[in-house]
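# Sequence and predicted structure are below.
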Amino acid sequence: MADTPESGWIVVDGARIEWAAWGERGKPGLLLLIGNGAHMGWWRPLASMLARDYRVATFNWSGMGTSDWRDAYPIPTFLDEALGVATDAGLFDAEQRPFLGAHSFGGFLGLQLLIDHGDRFAGGILIDSRMRLKAKWGNQATPAPRFRVHPKKDDTIARFRLIPQQPVENDFFIRMLAEGAVVETEDGWRFRQDFDFRRKTQLEPDMLPLIPHARCPLAFVRGELTQSVTDEIWQAKKAVAPAGTPFVEIPHAHHHVMVDQPIALVSVMRVLLNAFQVPRVQQAGPI
């Protein structure tokens, strides 16, 4: 299976946004959203596997990866980026509506996307996303210091860390993520992410009550060993989600599920995506 993606750029509210896609146009679409501080390379190994059955696309949010920075990051603009990429990458070309997969911070935006535009999607898988803020964002966050610039690429890569940190066995995967997270400038090497991204982004502090307002079916996934989606949050999601909503735990996985259990995550996503396409059986009423 070819791993080389098709790539492209769109412009949303003055910022250039880069996307990548795998699989043939015309297949059912699948849009994958990255988490905070990530880049579209996080989804690359999984996207190439999912492309057997889907036209899969992912992209760098503004302020992340190769995409442009903004003075502020309004939520509606993020949603415009997602819809713009889905359109440009051909995810709406199939007869059926596309699907959504979102990790961590991407789950905040993914849920809002499915609340505002869920009629355009067939279902959404929200992966290890708290839906309830732990850190301070927006006007409550303090200005962040600029990233340090290093003379050598390897010096910057050596500072790459998963946040939150977790045990890592796939060293080659971490090296790939680190390679995509750094950029060379006139002064040296630094991380690509907008260093002040959190202060420039105002998120809804608690999105759990909004889960029932999604306009398409949802499924929730978390790593069995995650420290992000706690048991309290997991149970709170179950309490408000519509009856029959799938909740799946990936064994031996931490928050960054695609890093330590990529094959298991792909398998779970395939099952959930297939389930979205099967009409729910209605219970027979009294005769």
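Perfect, thanks for sending it.
# switch to C-alpha atoms for all contacts and neighbour counts from now on
Noted.
# Helices along the stretch 151-287 of the chain, start to end?
In chain order, the stretch 151-287 of the chain shows helices spanning 153-157, 171-181, 231-240, 257-260, 262-276, with DSSP state H, counting those that start in this stretch as the criterion.
# A further structure is provided below for comparison with the first:
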Amino acid sequence: MASTDIQELWAGSHQLPSWFIEALEVPREEGFVDIGGSKVHYFRWGTRGKPPLLMTHGFLSHVRCFAFIAPFLAGEYDIVAYELAGMGDSELHSASTHAGRGANMIAVAEAFDFFSGPVKPTIIAHSFGSSVGVTAMELAGDKFAGLIICDLMIMRPETLREREEKQGMGPPGSGDATRPNNIYPDYKTALGRYILSPPQPVGEPFLKDYMAYHSLRQVEGGWTWKFNPLVFARTEDDNSAQQQLGGRVANLQHRLAIIYGENSQLFDADSVAYVKELGGTHIPMIAVPEAEHHLMLDQPIAFVTALRSVLALWKHGQA
């Protein structure tokens, strides 16, 4: 298993820790499932019939951000992690608006028969993927056991405006949908262009290289990104849904938890206060020490511990 993930090209300069190697050796299934006529790439761990978990990643990322996280949960759960349309190895299709992505998340759960068992599936999603999870809960919250939001960008409207005006940063998912992905002459050059968003150092540098390698593919003339640039296409409805995220999260009448990086630029102490002011006082919000936005790259074991804790409490009926 590890041989498909650990390649000399990215791993050769690192001393990989045993926990990472062992996580990648946990048996998993890899494949594609048809959703609305498009191929969706997924990994699956655990045992059929155990409580189901549905995972997805952040914007322009891919399923391997959970490839070294999910194995720590595989003993107790049936886990599917999938790639959002147009990202990783998943095909892009027409349903790539926020509403369409939420409906697709429900369809993925249906494709794996997650709604037929005695225990409803729980969604675990990072960043942009969490906004997809919020939409899925709005559309069909009664089908799910709950949603664990992992460092989703939630800010006051005035903070968002200041961020856009003073820092020159557009809304999440901003980019040019008409511009084709660059082709770099070699892997080293491509690796040098891999920049986390928001930019940050990582607690475990080998994990950044791992994620970068699997974000790229070889093509004629060099290396390019796997994601389809059309994922940058946004509607006014998409922008409105993003701006209202705080209220949408606070108003969800379903079981929720928020896990965030204590040093995150996108969800901070003021975000906690803002969600509470909007009515989200019932939502547990757990800060991972020494982590920024990319929790699984900064503090992977602490992130696993936070996930295990929330899931254990929910399993025993505690909010």
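Here it is on my side, so go on. Note that the structure is a prediction, hence the values are computed from the model and not measured.
# what's the TM-score for these two chains?
Here the superposed chains carry a TM-score of 0.88, computed using TM-score structural alignment, normalised by the length of structure 1; 280 aligned residues with a CA RMSD of 2.4 Å.
# sorry, back to before: out of the helices of the stretch 151-287 of structure 1, which one sits most buried?
Highest mean neighbour count of the helices of the stretch 151-287 of structure 1: helix 257-260, a mean of 23 (counted as mean count of other CA atoms under 10 Å).
# so where is that one in structure 2?
Aligning helix 257-260 of structure 1 against structure 2 (TM-score structural alignment) gives residues 295-298.
# sorry, back to before: so which of the helices of the stretch 151-287 of structure 1 comes closest to Ile34 of structure 1?
Closest approach to Ile34 of structure 1 among those (CA to CA): helix 257-260, 10.9 Å.
# Superpose on structure 2 and give me the mean offset of that closest one.
Its aligned residues in structure 2 lie a mean 0.7 Å from helix 257-260 of structure 1 after superposition (mean CA distance after the TM-score superposition for structure 1).
# what does that helix contact?
42-43, 46, 128, 168-170, 173-174, 222-223, 250, 253-254, 265 (CA atoms under 8 Å, 6 or more residues apart in numbering).
# Filter the residues you listed down to just the buried residues.
Among these, the ones that count as buried by 16 or more other CA atoms under 10 Å are Trp42, Trp43, Leu46, Asp128, Phe173, Ile174, Arg222, Gly223, Ile250, Ala253, His254, Leu265.
# circling back: quick one: which of the helices of the stretch 151-287 of structure 1 is nearest Asp3 of structure 1?
helix 171-181 (13.9 Å).
# so who does the residue mapped onto Thr226 of structure 1 from structure 2 touch?
Matched to structure 2 by TM-score structural alignment, Thr226 of structure 1 sits across from Ser264. Residues near Ser264 of structure 2 by CA under 8 Å, 6+ apart: Asp151, Ala291, Glu292, His293.
# Same question for Ile123 of structure 2.
Leu53, Leu54, Met55, Gly133, Phe144, Ala145, Gly146, Leu147, Ile148 are the contacts of Ile123 of structure 2 under CA under 8 Å, 6+ apart.
# cool, and His150 of structure 1?
With contact set as CA under 8 Å, 6+ apart, His150 of structure 1 has these partners: Thr156, Gly188, Trp189, Arg190.
# State which strand of structure 2 is the longest.
Taking DSSP state E as the criterion, structure 2 has its longest strand at strand 38-46.
# Measure the mean distance from that one to structure 1 post-superposition.
Here the mean offset of strand 38-46 of structure 2 against structure 1 after fitting is 1.0 Å, by mean CA distance after the TM-score superposition for structure 1.
# so that strand aligns onto which residues of structure 1?
Counting by TM-score structural alignment, strand 38-46 of structure 2 corresponds to 15-23 in structure 1.
# Pick the one among the contacts of His150 of structure 1 closest to Leu208 of structure 1.
Closest approach between the contacts of His150 of structure 1 and Leu208 of structure 1, by CA to CA: Arg190, at 35.5 Å.
# What's the match for that closest one in structure 2?
In structure 2, Arg190 of structure 1 lands on Thr224 (TM-score structural alignment).
# Can you name the residues that contact the residue nearest to that match when sequence neighbours are not counted?
Sequence neighbours aside, Ile183 is the residue nearest to Thr224 of structure 2 in space, at 4.8 Å (criterion: CA to CA, 6 or more residues apart in numbering). By CA under 8 Å, 6+ apart, the residues touching Ile183 of structure 2 are Val219, Gly221, Gly222, Trp223, Thr224, Trp225.
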